[in-house]
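# no sequence for this one, just the structure:
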């Protein structure tokens, strides 16, 4: 292999490694939200859905009510977030 080809290959591999690690970081939730939502959704029958929506709500509101249900007055932003409009409007956050 020529020295130029080896350098180019190494540079490309380094770039791909850096790009993949930054993608993982950007897709991961925050430690705060992940921890709070794990508690909030620990007893949910649809655990994956609960974690998904709790994470979305936490990221927008920067808070999650304590406990596994209720207590939504602790976080009005979380409490008031809804999906849809009109007759199909439902609470978004678990």
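Thanks, I have it. Remember, it's a predicted structure, so these values are computed and weren't measured experimentally.

# switch to C-alpha atoms for all contacts and neighbour counts from now on
Noted.

# would you list every one of the strands in this structure?
Secondary structure of the chain (DSSP state E): strands at 82-83, 90-91.

# Please tabulate the ones you listed in JSON lines and include distance to residue 25 and mean neighbour count as additional columns.
Shown next, in JSON lines, are these (distance: least, C-alpha to C-alpha, whole Å; neighbours: other C-alpha atoms under 10 Å):
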{"stretch": "strand 82-83", "distance to residue 25": "27", "mean neighbour count": "12"}
{"stretch": "strand 90-91", "distance to residue 25": "29", "mean neighbour count": "13"}
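
# Which one of these lies nearest to residue 24?
Smallest distance to residue 24 across the strands of the chain (C-alpha to C-alpha): 27.5 Å, for strand 82-83.

# Counting by contacts, list what that closest one packs against.
Helices and strands touching strand 82-83, by 3 or more C-alpha pairs under 8 Å, 6 or more residues apart in numbering; DSSP states H and E, are strand 90-91.

# Alongside the first one, take a look at this:
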């Protein structure tokens, strides 16, 4: 029985670590955090104003901004899958 309890606690701890590691996923932000996260995401682009405009729009809808300055969109499916009328990615 003690082994079962130890195994259960270990699994529970691992699940918590995995959840914390993947923080930043879809729905993880509050609306007031979007501006700061978009400033971070768009800080290295030469099209900063346009990036910020669309990033903030996407964040307001998805409550998520992918990590890094480019890519990693798989972290936020809503952010990744939102397309323009022409079928191109809407979110930077």
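Looks like it came in fine. For clarity, every value in this text was computed on a predicted model and none was experimentally measured.

# and the strands of structure 1 as JSON lines, adding distance to residue 21 of structure 1?
Listed next are the strands of structure 1 as JSON lines, based on distance: least, C-alpha to C-alpha, whole Å:
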{"stretch": "strand 82-83", "distance to residue 21 of structure 1": "32"}
{"stretch": "strand 90-91", "distance to residue 21 of structure 1": "34"}
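
# Tell me which of those sits nearest to residue 39 of structure 1.
Taking C-alpha to C-alpha, strand 90-91 is the member of those nearest to residue 39 of structure 1, at 19.1 Å.

# Isn't residue 74 of structure 1 up against residue 62?
No. With contact defined as C-alpha atoms under 8 Å, residue 74 of structure 1 does not reach residue 62; the gap is 11.8 Å.

# Check the burial of residue 39 of structure 1 by counting its neighbours.
Number of residues near residue 39 of structure 1 (other C-alpha atoms under 10 Å) recorded here: 18.

# got the contact list for it?
67-68 (C-alpha atoms under 8 Å, 6 or more residues apart in numbering).

# before we move on, what about the one 4 residues further on?
The contact partners of residue 43 of structure 1, taken as C-alpha under 8 Å, 6+ apart, are residue 68.

# what do you get if the cut-off is 10 Å, keeping everything else the same?
50, 67-69 (C-alpha atoms under 10 Å, 6 or more residues apart in numbering).

# Report the buried members of those.
Those of these that meet the buried threshold are 50, 68, by 16 or more other C-alpha atoms under 10 Å.

# May I see the contacts of residue 43 of structure 1 organised as CSV, with distance to residue 39 of structure 1 added?
Putting those into CSV (distance: C-alpha to C-alpha, whole Å) gives the following:
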residue, distance to residue 39 of structure 1
50, 11
67, 7
68, 6
69, 10
